[in-house]
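Q: Mind folding the following:
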Amino acid sequence: MGIRSVLAKPFAAYIASQTRKWSLNPGAAQHKIFQHLIGRGRSTVFGRDHHFNDIRHYEDFKKHVPVRDYEDLKPYVEQVLSGKPDVLWTGKPEYFAKTSGTTSGTKYIPITKESVPNHINGARNALLSYVHETGNASFLDGGLIFLSGSPELGEKAGIKTGRLSGIVNHHVPAYLRSNQKPSYETNCIEDWEEKLEKIIDETLQTDMTLISGIPPWAQMYFDRIQARTGKKIKDVFPNFSMFVYGGVNFEPYRAKLFDTIGKQVDSIETYPASEGFIAYQDSQREQGLLLLLNAGIFFEFIPTEEYFNENPTRLSIEEVELGKNYALVINSNAGLWGYSIGDTIKFVSRNPYRIVVTGRIKHFISAFGEHVIGEEVEKAMKLTLQKFPEAEIVEFTVAPEVTPAEGLPHHEWLIEFSRLPADAQAFSHALDDNLRKLNVYYDDLITGNILQKLKITALPKSAFIDYMKSLGKLGGQNKVPRLSNDRKIAKDLHKLFT
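A: I've put the predicted structure just below:
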């Protein structure tokens, strides 16, 4: 047993003890955070604009601070980007996490000195919870790989800027750096395929014990190793025993991933976001992810059916119900106030509070971590039709193809044209290019050869009318979703029309 695994066990016991304390008294933990946030926020531009001096309780807060998304918060972010201090939080942020926007392109999410530990400790404590529950810590002694974005950072208004995974890479604890892969130089490579080959070069002769990453990226890493060696991953890395993942639904990838590995390994699911580390799997025996109620975030929950109401119900942690879908709203020491991150969650336990992520508040595709939303596909189509005025469409829907018969995964656009474009291939390329411009995650996946360009399936006349008729949902308020994160609609359309 190595020094890391030996030292991890008492530390894991301490973290488990601290976790029990706040998780058994969640209301008090959230109240303490709420009071701290309001106290610090009073001296900010946002706090003065929203009468923080008059806020004493959560009910006061709801009266003065509306729920908002990035577009609503953007005027304040732009003040920070112009160099102004004390706008959303005291001082200036340590970082901006760049993430895909909706109408605004790239979003800049502030990460402050106070909020950095939330991102770092969440991932650390997920591992330590596993160590404490199972007694297994040997994976900490071997090679650890974190498949992430480049740690190279840019700058905006004197504030370091980059992808969240790259920012977090700078804060990996020193005691893990000596066995962390890939090297900094390799991690900075932007081209995913080139980077992947270098990662394999660095890890092939290493005793890899923990591998962390988004499932499709991890699958590609495993596939390339298998192609090089002709071996299952268990025979290449016999001590590989821990897979850490997050960002997408794991289920579509589970069977193939473990088949490639050649054995079952334990796994830990995490729920990181640019806005904060929300939750992690704290038990191998219990369902759901432990919601981090003591990590600088005060949570609010809106019943999904009320989300688009003018005055939706806003609930604190003590008011939620099991099995009900809620839109997640956060207030944090990064300076995010009444901020809807767009995710929907459901509580599966209240003792402690554990959640499962159920989707996005709007229709979306995130089979590969791209977070493509309806507004983006509609805008991409609109821009493409402007370039091809001879084309005309009746209806369309988009679905991911995770396991195509050949080639890389891709998005399939099922389109009913009333007038076809003169050049179908050029139309398809333009549509793909427009979506890449609107969504940086999708662009990254295409650039990195994780996905191939979208494919269009042209459907016959009246396809969508006949489809809705087959469901008994023709007319009224019924609509075909613009996109979905599974292939149910796509399969039904193929069955009927192709």
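
Q: make it CA atoms for all contacts and neighbour counts henceforth
A: Fine.

Q: Chain neighbours aside, what residue packs nearest to Glu190?
A: Among residues not flanking Glu190 along the chain, Ser150 sits closest, at 6.7 Å (CA to CA, 6 or more residues apart in numbering).

Q: Also Thr112?
A: Using CA to CA, 6+ apart, the closest residue to Thr112 is Pro93 (4.3 Å).

Q: Run through who's touching the longest strand along the chain.
A: In the chain, with assignment by DSSP state E, the single longest strand is strand 339-350. For strand 339-350, contacts defined as CA atoms under 8 Å, 6 or more residues apart in numbering pick out 67-70, 275, 287-288, 304, 320-331, 353-362.

Q: Which ones among those lie within strands?
A: Using DSSP E, the contacts of strand 339-350 in strands are 325-331, 353-360.

Q: Need the buried ones from those selected in ChimeraX.
A: Command for ChimeraX that selects the buried part of the ones in strands among the contacts of strand 339-350, burial taken from 16 or more other CA atoms under 10 Å:
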select :325,326,327,328,329,330,331,353,354,355,356,357,359,360
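
Q: which residues in the stretch 251-400 of the chain form helices?
A: 251-261, 374-387 (DSSP state H, counting those that start in this stretch).

Q: Turn those into JSON lines, including distance to Leu127.
A: Below are these laid out as JSON lines (distance: least, CA to CA, whole Å):
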{"stretch": "helix 251-261", "distance to Leu127": "20"}
{"stretch": "helix 374-387", "distance to Leu127": "35"}
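
Q: Here is a second sequence; please produce its structure as well for comparison:
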Amino acid sequence: MGIKSALSRPLAAYVVSRYQQWQRRPEATQLALLRQLTATAAGTAFGRAHELGRIQTPADLARQVPVRDYEGLKSYFDRTQAGEADVLWPGRPLYLAKTSGTTSGTKYIPITKASIPNHINGAKDALLHYVQRTGRSEFLDGKLIFLSGSPALETHHGIHTGRLSGIANHHVPGYLRRNQLPTFQTNIIEDWETKLDHIVEETLPEDLRLISGIPPWVQMYFDKLIAITGRPIKDIFPNFNLFVYGGVNFGPYRAKLFESIGRPVDSLETFPASEGFLAFQDQPGNPGLLLLLSSGIFFEFIPAERFFDENPPRLSIADVELDKNYAIVLTSNAGLWAYSLGDTVRFVDLHPHRVVVTGRIKHFLSAFGEHVIGEEVEQALREVMTQFPGVEVTEFTVAPLVSSDPATPSRHEWLVEFGRPPQDVAAFGEKLDGALRRRNTYYNDLRQGSILVSLQLTALPAGAFQRYMKSQGKLGGQNKVPRLSNDRALAEGLLQ
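A: As a prediction, this is how the structure comes out:
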């Protein structure tokens, strides 16, 4: 056992014990945090306009600060981006995290001196919880690779600006930096395919033990390694035993990724966003992600089915229930106030509070009133894949097929790129349709009423999703394919 591995164990025990303290007092922890946030920002432009200094309870926050998304707060974000101080949070932000928005184009999310520890400690503490729960710390003695965006930063009005993963790269603890791959010179390459070639060249001779990244891009990395060496990943990196991921459900990718590796490895899920590091998997084998209630973020939750109401209920951590779908609203020390993140979660544990990510509030399929969510299509696919054990799925998305011809009923279209297709594609599609009907009563009603007919399964050629993402300038990094669309834009792009 190396010195880093040995020293990590008492540190892990200390960190886990600190977490357990606030886990015993979740409501009090969140209330104290809310009061601290509003008192600190009371003198800012936003604070004066919304009388933040008078807020003492979640009810006060709901009364004085409406829920807004990026577009709703854009006038404040624009002032911050222009270099104005004391707009949303005292002073000016340390960074602006640059990310893609669905309706506003590029978004610039502030990261302040107060909020940067949330991003850095969240990732670090996830690994320390893994060490404490499993006793496995040997990965710290070898090389670690983070497949991320470029760490090269621009400057806007004196504020460093770049992708969140690139910003976080500048804050990797010193004791890990010597272990980190790829090199800075490789990491700043913008073209993903060129960058991937360099990553493969740099990592092939190394003792790689931890790999972190979004599953489809990690799969691309594995495919290239296997094509060059003719060997499975377990033979290329025999000490690789921990895969860290976030941003997408691992389920659809698991079979192919593990086949590429050649044996199971431990996996650790995280829930990072440009707006904050929200949760991580604190218990191996437990799919629930521990919600970070003492890390600078005050959480509110809106029942997903009520989100688009004129005055939807806003629940605090004291009010949430198990197995209900909620949209997340954040108030944080990054200067976000009742900010609609866009993600939805479901609580699977309340002691402590653990969630699973169920999708995006705007990424649903309800062209016919069925309101299918991402979790439902992913669960349906996962169920059917267990019935077709040889099948591998590389990527997929679902879109509506709306028919204008009464003789040809409407349906859902599943566009699937198979790593290994089923022998009977039609049977696979029928099973998918049945699995979705069992999960969504509205979809089942539409099928029973013959308003919709059984889904259409369209198998796409190898590399279709990669080519499409490349055409959109979104190949690699932290980019993700939407699971669901309420229109045909993504589907038609893939088919072309």
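
Q: Look at Ala62 of the second structure and give its secondary structure.
A: Using DSSP: H, G, I helix; E, B strand; the rest coil, the structure places Ala62 of the second structure in helix.

Q: wouldn't it be in contact with Pro312 here?
A: No: counting by CA atoms under 8 Å, Ala62 of the second structure sits too far from Pro312 to count as a contact (10.3 Å).

Q: all strands in the stretch 1-150 of the second structure, in order from the N-terminus.
A: 95-100, 106-111, 143-146 (DSSP state E, counting those that start in this stretch).

Q: now for these, which one comes closest to Gln456 of the second structure?
A: strand 95-100 (30.4 Å; CA to CA).

Q: buried ones in that closest one?
A: Neighbour-count burial for strand 95-100 of the second structure [16+ other CA under 10 Å]: 95-99.

Q: which residues touch that strand?
A: 81, 106-112, 159-164, 167, 274.

Q: now the angle between strand 106-111 and it, please.
A: Angle, strand 95-100 of the second structure to strand 106-111, by axes from the mean of the first three to the mean of the last three CA atoms, to 10 degrees: 150 degrees.

Q: corresponding residue for Leu291 of the second structure in the first structure?
A: In the first structure, Leu291 of the second structure lines up with Leu291, judged by TM-score structural alignment.

Q: Test my guess that its match contacts Ile355.
A: Yes: using CA under 8 Å, Leu291 of the first structure makes contact with Ile355 at a distance of 6.6 Å.

Q: average distance between the top helix by length along the second structure and the first structure?
A: Under DSSP state H, the helix in the second structure containing the largest number of residues is helix 3-23. Compared with the first structure after fitting, helix 3-23 of the second structure has a mean deviation of 0.5 Å; criterion: mean CA distance after the TM-score superposition for the first structure.

Q: got the angle between that helix and strand 353-360?
A: Using the same axes, to 10 degrees: helix 3-23 of the second structure against strand 353-360 is 100 degrees.

Q: Could you list the buried residues of helix 3-23 of the second structure?
A: 4-5, 8-9, 11-12, 16, 22-23.

Q: again with stretch 214-228 of the second structure
A: So for stretch 214-228 of the second structure, counting by 16+ other CA under 10 Å, buried means 214-223, 225-226.

Q: coming back round to it: TSV please, covering the buried residues of strand 95-100 of the second structure and showing distance to Ile236 of the second structure.
A: Converted to TSV, the buried residues of strand 95-100 of the second structure look like this (distance: CA to CA, whole Å):
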residue	distance to Ile236 of the second structure
Tyr95	38
Leu96	38
Ala97	35
Lys98	35
Thr99	34
